[in-house]
Every structure is written in structure tokens, then in C-alpha cells.
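>>> output the structure for:
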Amino acid sequence: MTTVPPTAARLLESAPLMAHLATSVDGRPHVAPVWYRYADETVAVVTTGRKLANIRRNPRVALSVQQDEAGQTEWMVTLLGTAEVVDDADETAAARRRINEKYHADPDAHADNTLVRIDIGSATYRTY
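Below you'll find the predicted structure:
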């Protein structure tokens, strides 16, 4: 695990922005938007479908988050890491509630999703 620079951590903890999660399928990238929550140098997402299947086969992932204003980038953070599928119903429910709270969604939204925890290996960021 690496240390995420404090400025990048504050950016990741800020507004409820869409992240783009990159996984790999058959040696090709698969990128999809996700809601996320960053805390304690770990990223949590709850997901299902292709992303989850890809992670089960290959846990190496990337996550990109960017803040824009009127089409102009203000900052971006890219994280590379290793994902772990958490098959614990209580832990998944708690993570889902925290993520849904961040995005001002119904606490029970996405009840069929599975928790994926990403341990960060490297982080880069830039402000503009």
C-alpha cells in the first residue's frame, strides 16, 4: 500500500463525483462509471455485472476521478490498486449505505450490488 498525498485524499473525499473504474477482460480494458467512497487509503465501490466478474478474474484495477467546471478540468486523481471482492452481507450493506449517503441516494439503493475494496498501490493527482 502507498500513501495517498493529503491533497489528493481531500479531493477524493470531496464532492460526490463519478469515478471511472478500469478492469481487464481478455487482456483488454473495460471502463465503467461507479460511485465510490474513499477513506483510510482505501476505496470502496459496490458493483455487479461485468465489473465484478472482471475483478474476480483479475483484481488489478485503476480508478480515475475528475472535477470539471463548465467543461474545464479543475483537478484529477488516478489510483492504481488491487481489488478485493468482499462477500460479507453486513459489510456490503454498511458500505452501500455510506456510498449512497455520499451521493444523496436512498440508503437501500443498489441492494443487489457487492462490495469491492481497492487497496491503493499508487496515486497520482493534478490540479489545474
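
>>> switch to C-alpha atoms for all contacts and neighbour counts from now on
Will do.

>>> got a list of what Val31 touches?
Val31 makes contact with His20, Leu21, Ala22, Thr23, according to Cα atoms under 8 Å, 6 or more residues apart in numbering.

>>> now it: which helix or strand?
Using DSSP states H and E, Val31 sits in strand 28-34.

>>> what's the neighbour count on His20?
The tally of other residues near His20 (other Cα atoms under 10 Å) stands at 19.

>>> next: Pro5.
Quick note: Pro5 (other Cα under 10 Å) scores 12 neighbours.

>>> I have a second one here; can you model it like the first so I can compare?
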Amino acid sequence: MASVPDEAEDLLTSEPLVAHLATCRDGRPHAAPLWYLYRDGLIEIATTGEKLENIRHNPAVALSIQKAEDGDPQWGMTVRGTADVIKSESERITQRLNEKYGAEEDAWQENTGVRIEIGSVDYWTY
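Just a heads-up that it's a prediction; the model follows:
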């Protein structure tokens, strides 16, 4: 697991932002927006559908996160890592995501938890 620089950790935990998760299956890339949590040097997400199936077949993933104000970019980050489906913790991960993003407590319960071990982080500020 890669060490995440303190400044990047501060950006990852600063506020609820949407990340774009990139997965790949059969040589075809797929990117989709989702909520994320950064905890203890890992990224947690909860997902379903094509993203989840892609992770099951190829755990190599990337997340792109950007903070902008009125369309003016403030900072951006790319996180690359290896995803692991954590079905047994889906409910806890979903609850933490719902709390962070202000969703109803029982929203998104059909999603499956995924933990991403961070391999590398590139970030920049403008």
C-alpha cells in the first residue's frame, strides 16, 4: 500500500465530493461517478451493476477527484489501486457514505462495499 501524502489526505477528507471510478473489463474502459470515503489509508465505496462486475473480473481501478468553485478548478487527484469486494461490510460502508453525503440512513442498501488499496496518488492544486 502506498503512503498518501498529508496534503493529499487533507484534500480527500475535506468535504463530500464526487469521484469518478474507472474500471476495465475485456479491454473496454468504464468510468462512472460515485461517492467515496477515505479511511485509514484506504478508499471505500459502495456500488452495484457494471462497476461491481468489472471489479470482480479486474480489480485494477483508478479514481479521479476534482474540487472546483463556479467551474474554476481548485485541485485534482488521481488515485490508482486494487479493489477488493467486501460484501460482509457493505451495510457499514453504505451507512458511512450516507452519513458523509447527507443521504437517508437506509439509502443505497442494495450496493456492495468495496475497499481500494491505494497503489499511487498524483495530486495538484491550481
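
>>> the strand holding Val31 of structure 1 against structure 2, how far on average?
Comparison of strand 28-34 of structure 1 with structure 2 after fitting gives an average deviation of 0.6 Å (mean Cα distance after the TM-score superposition for structure 1).

>>> again with stretch 116-127 of structure 1
On superposition with structure 2, the mean distance recorded for stretch 116-127 of structure 1 (mean Cα distance after the TM-score superposition for structure 1) is 0.4 Å.

>>> matching residues in structure 2 for that stretch?
Aligning stretch 116-127 of structure 1 against structure 2 (TM-score structural alignment) gives residues 114-125.

>>> contacts for the longest helix along structure 2?
Secondary structure of structure 2 per DSSP state H: the longest helix is helix 90-101. In this structure, residues lying in contact with helix 90-101 of structure 2 by Cα under 8 Å, 6+ apart are 16, 35-37, 44-46, 104-109, 111-114.

>>> mind doing that once more with 6 Å?
Residues from elsewhere that reach helix 90-101 of structure 2 (Cα atoms under 6 Å, 6 or more residues apart in numbering): Pro16, Thr112, Gly113.

>>> residue range for that helix in structure 1?
With TM-score structural alignment applied, helix 90-101 of structure 2 matches the range 92-103 in structure 1.

>>> how far is that stretch from where the chain is centred?
The offset between the C-alpha centroid of stretch 92-103 of structure 1 and the centroid of the whole chain comes to 12 Å, using Cα atoms, centre = their mean, to the nearest Å.

>>> show me which residues of it are buried.
Neighbour-count burial for stretch 92-103 of structure 1, counted by 16 or more other Cα atoms under 10 Å, picks out Thr92, Ala93, Ala95, Arg96, Arg97, Arg98, Ile99, Asn100, Lys102, Tyr103.

>>> before we move on, what about stretch 5-14 of structure 1?
If you call a residue buried by 16+ other Cα under 10 Å, then stretch 5-14 of structure 1 has these buried ones: Ala8, Ala9, Leu11, Leu12.

>>> which residues in structure 2 does it align to?
With the alignment judged by TM-score structural alignment, the segment of structure 2 matched to stretch 5-14 of structure 1 spans residues 5-14.

>>> contacts only, for the residue sitting nearest the centre point of structure 1.
Nearest to the mean C-alpha position of structure 1, counting by Cα atoms, centre = their mean, stands Tyr36 at 4.2 Å. The contact partners of Tyr36 of structure 1, by Cα under 6 Å, 6+ apart, come to Ala44, Val45.
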